[in-house]
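K.L.:
all I have is the shape, not the residue letters:
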């Protein structure tokens, strides 16, 4: 897939959100999109999946089918989880019985089986997010786009996401993921796209591969913002771990 001189805004007189964006992503590759809130990450992802038409530039060789997990999955729909997923699978060309079977398989993997007969508006935020993930995976994607996919997910499903991404790329699919939480920082071989000041650049590994690891300790209520700020500045966050309060106060 090639992104060529893309300019994006939300109206003919609106300010430019992104300008002169040129990137490429080969088959089987993963890109992690970094940047502060409001920098334009979701805008770029919407253009990539085709729901936002660029004012200038173009996107070519977009893999098919495209699977999109938006940042906010719309739960106000009068369907049970099973009926919704079966319908989404049918829209993508699967027979209803095949779509329902695939939905049940993914539900088991994402610990969603007890909720298959529950209507979407009755679900919690994290459970709705699982539905959003499954609907994108009912048909093997040529391009999987994940906009903040970890919001509200439990630890078991968070641990499963990197494996799902690896399975998509192993079959030649490409993946683009934006993750403000920093939970997907260890995706092996992922490219880094940095959004800043209306421009998007690919952050290349340091020459020679040499790195220095610096540990930073912050209070728990600042952890999410700190991770986002570090990644927005181009740093790689290796992991986030909890430390007992007693040990913290003893320092």
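P.N.:
In hand now; what should we look at? Not measured: the values here are computed from a predicted model.
K.L.:
only C-alpha atoms for contact and neighbour calcs from this point on.
P.N.:
OK.
K.L.:
which residue is the nearest non-sequential neighbour of residue 151?
P.N.:
Closest residue in space to residue 151, ignoring its immediate chain neighbours: residue 126 at 6.8 Å, by C-alpha to C-alpha, 6 or more residues apart in numbering.
K.L.:
what helix or strand is the one you found on?
P.N.:
helix 125-137 (DSSP states H and E).
K.L.:
same for the helix or strand following that helix, what does it pack against?
P.N.:
Next in sequence after helix 125-137, counting helices and strands by DSSP H and E, comes strand 143-147. Here strand 143-147 touches helix 41-49, strand 66-69, strand 174-178, going by 3 or more C-alpha pairs under 8 Å, 6 or more residues apart in numbering; DSSP states H and E.
K.L.:
packed most tightly, which of these would that be?
P.N.:
Comparing the helices and strands packed on strand 143-147 by mean neighbour count (mean count of other C-alpha atoms under 10 Å), strand 174-178 comes out on top with a mean of 25.
K.L.:
so what's the residue sitting nearest the centre point of the chain up against?
P.N.:
For the chain, residue 146 is the residue whose C-alpha lies nearest the centre (C-alpha atoms, centre = their mean; 2.4 Å). Residue 146 sits next to 68-71, 175-178 when contact means C-alpha atoms under 8 Å, 6 or more residues apart in numbering.
K.L.:
here comes the other one, which I'd like you to weigh against the first:
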């Protein structure tokens, strides 16, 4: 899927929010969308998702199944969590049995089991965001678009997001994700689109990207563990005593 000389403004004669955007995301690829607040990241993601239409240019070869998770899930709807997800599954074209299985799977995976009969306006922001993520995954997406997906989520659910992204990629799908928390460090090998002053600068995946992994070892094994890590070519950044030990 790619954007071909895409321009967008919200009203005739208004300022251009995005201009001359040409970018491509390959099947099985991950793109991290970067930029300061207000730069146009959400607008760009909405264009890719099909929520907005370009004023000029084209979005070409958008996959048939797109999972879209906005930055703030619109929870001002009268449905319960279960009712909303069943309705969204029907919109996706899932039959009743398949829809029921998908709703069960994603409510369990995202810790929503206790909220199935709760109405959407009664949910906290973080729980509503989980519902937004669940609806995007009911039908396995060929393109998953996540706008600040970690915002408001509890730590356990934040830890699930990289795995969900990698599941989509493993099936040959593509993922676009914006992030100002630095969470996308857990998505190594991602390309970047940087939004600034209405333009988008693309950069291929950095195959030399490095990750930081914290490892806990018994104090008696510390020296041996550090030596073995260094022998394997890893850089040991620091050693600290665990709080409470």
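P.N.:
Looks like it came in fine. Keep in mind that this is a model prediction, so the values were computed, not measured.
K.L.:
superposing both, give me the TM-score.
P.N.:
TM-score of the superposed chains, computed with TM-score structural alignment, normalised by the length of the second structure, equals 0.82; 213 aligned residues with a C-alpha RMSD of 2.0 Å.
K.L.:
any figure for the gap between the residue nearest to residue 151 of the first structure and residue 181 of the first structure?
P.N.:
With distances taken as C-alpha to C-alpha, to the nearest Å, residue 126 of the first structure is found 14 Å from residue 181 of the first structure.
K.L.:
what's the answer for residue 44 of the first structure, then?
P.N.:
For residue 44 of the first structure, the distance to residue 181 of the first structure - C-alpha to C-alpha - is 19 Å.
K.L.:
now the strands for the stretch 51-200 of the first structure?
P.N.:
Secondary structure of the stretch 51-200 of the first structure (DSSP state E, counting those that start in this stretch): strands located at 56-60, 66-69, 143-147, 174-178, 191-196, 199-203.
K.L.:
in TSV: those strands, plus distance to residue 121 of the first structure.
P.N.:
Listed next are these as TSV, based on distance: least, C-alpha to C-alpha, whole Å:
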stretch	distance to residue 121 of the first structure
strand 56-60	35
strand 66-69	18
strand 143-147	21
strand 174-178	25
strand 191-196	34
strand 199-203	36
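K.L.:
between those, which one is closest to residue 101 of the first structure.
P.N.:
strand 66-69 (18.7 Å; C-alpha to C-alpha).
K.L.:
tell me roughly how far that closest one lies from the second structure on average.
P.N.:
Once fitted to the second structure, strand 66-69 of the first structure is off its aligned match by 0.7 Å on average (mean C-alpha distance after the TM-score superposition for the first structure).
K.L.:
residues in contact with that strand?
P.N.:
With C-alpha under 8 Å, 6+ apart, strand 66-69 of the first structure has contacts from 49, 132-133, 136-137, 141-147, 149.
K.L.:
tell me where the longest helix sits in the first structure.
P.N.:
If you go by DSSP state H, the first structure has its longest helix at helix 155-170.
K.L.:
touching, the residue nearest to residue 151 of the first structure and residue 152? I think so.
P.N.:
Yes: using C-alpha atoms under 8 Å, residue 126 of the first structure makes contact with residue 152 at a distance of 4.1 Å.
K.L.:
what sits against residue 88 of the first structure?
P.N.:
99, 135.
K.L.:
picking that back up, which of residue 126 and residue 181 of the first structure has more neighbours?
P.N.:
More crowded of residue 126 of the first structure and residue 181, by other C-alpha atoms under 10 Å: residue 181, with 19 against 15.
K.L.:
that one - nearest residue in space that isn't next to it in sequence?
P.N.:
Nearest to residue 181 of the first structure is residue 224, by C-alpha to C-alpha, 6+ apart, at 5.8 Å.
K.L.:
which of the three states applies to that neighbour?
P.N.:
Following DSSP: H, G, I helix; E, B strand; the rest coil, the label given to residue 224 of the first structure is helix.
K.L.:
number of nearby residues for it?
P.N.:
Residue 224 of the first structure has 15 nearby residues by other C-alpha under 10 Å.
K.L.:
how near is it to residue 172 of the first structure?
P.N.:
Distance, residue 224 of the first structure to residue 172 of the first structure, using C-alpha to C-alpha: 32 Å.
K.L.:
so which of the strands of the stretch 51-200 of the first structure is nearest residue 245 of the first structure?
P.N.:
Between the strands of the stretch 51-200 of the first structure, strand 174-178 lies closest to residue 245 of the first structure; by C-alpha to C-alpha that is 30.8 Å.
K.L.:
what sits up against the closest one?
P.N.:
Residues from elsewhere that reach strand 174-178 of the first structure, judged by C-alpha under 8 Å, 6+ apart: 25-34, 41, 63, 142-149, 165, 168-169.
K.L.:
how close does that strand sit to the second structure?
P.N.:
Mean deviation for strand 174-178 of the first structure: 0.5 Å (mean C-alpha distance after the TM-score superposition for the first structure).
K.L.:
and the host helix or strand of residue 7 of the second structure with helix 41-49, angle?
P.N.:
Here residue 7 of the second structure is covered by strand 2-8, with elements defined by DSSP H and E. Strand 2-8 of the second structure runs at 130 degrees relative to helix 41-49, counting by axes from the mean of the first three to the mean of the last three C-alpha atoms, to 10 degrees.
K.L.:
now for the next helix or strand after strand 2-8 of the second structure, which elements pack on it?
P.N.:
Following strand 2-8 of the second structure in sequence order, the next helix or strand is strand 18-24 (DSSP H and E). Under the contact criterion of 3+ C-alpha pairs under 8 Å, 6+ apart, strand 18-24 of the second structure touches strand 2-8, strand 199-203.
K.L.:
still on that earlier bit, would JSON lines of the helices and strands packed on strand 143-147 of the first structure with distance to residue 103 of the first structure be doable?
P.N.:
Formatted as JSON lines, these follow (distance: least, C-alpha to C-alpha, whole Å):
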{"stretch": "helix 41-49", "distance to residue 103 of the first structure": "22"}
{"stretch": "strand 66-69", "distance to residue 103 of the first structure": "15"}
{"stretch": "strand 174-178", "distance to residue 103 of the first structure": "21"}
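K.L.:
how much space separates the residue nearest to residue 61 of the first structure when sequence neighbours are not counted from residue 49 of the first structure?
P.N.:
Distances taken as C-alpha to C-alpha, 6+ apart place residue 1 nearest to residue 61 of the first structure, at 4.6 Å, with adjacent residues excluded. Distance from residue 1 of the first structure to residue 49 of the first structure, counting by C-alpha to C-alpha: 11 Å.
K.L.:
what's the answer for residue 113 of the first structure, then?
P.N.:
As judged by C-alpha to C-alpha, residue 113 of the first structure and residue 49 of the first structure stand 29 Å apart.
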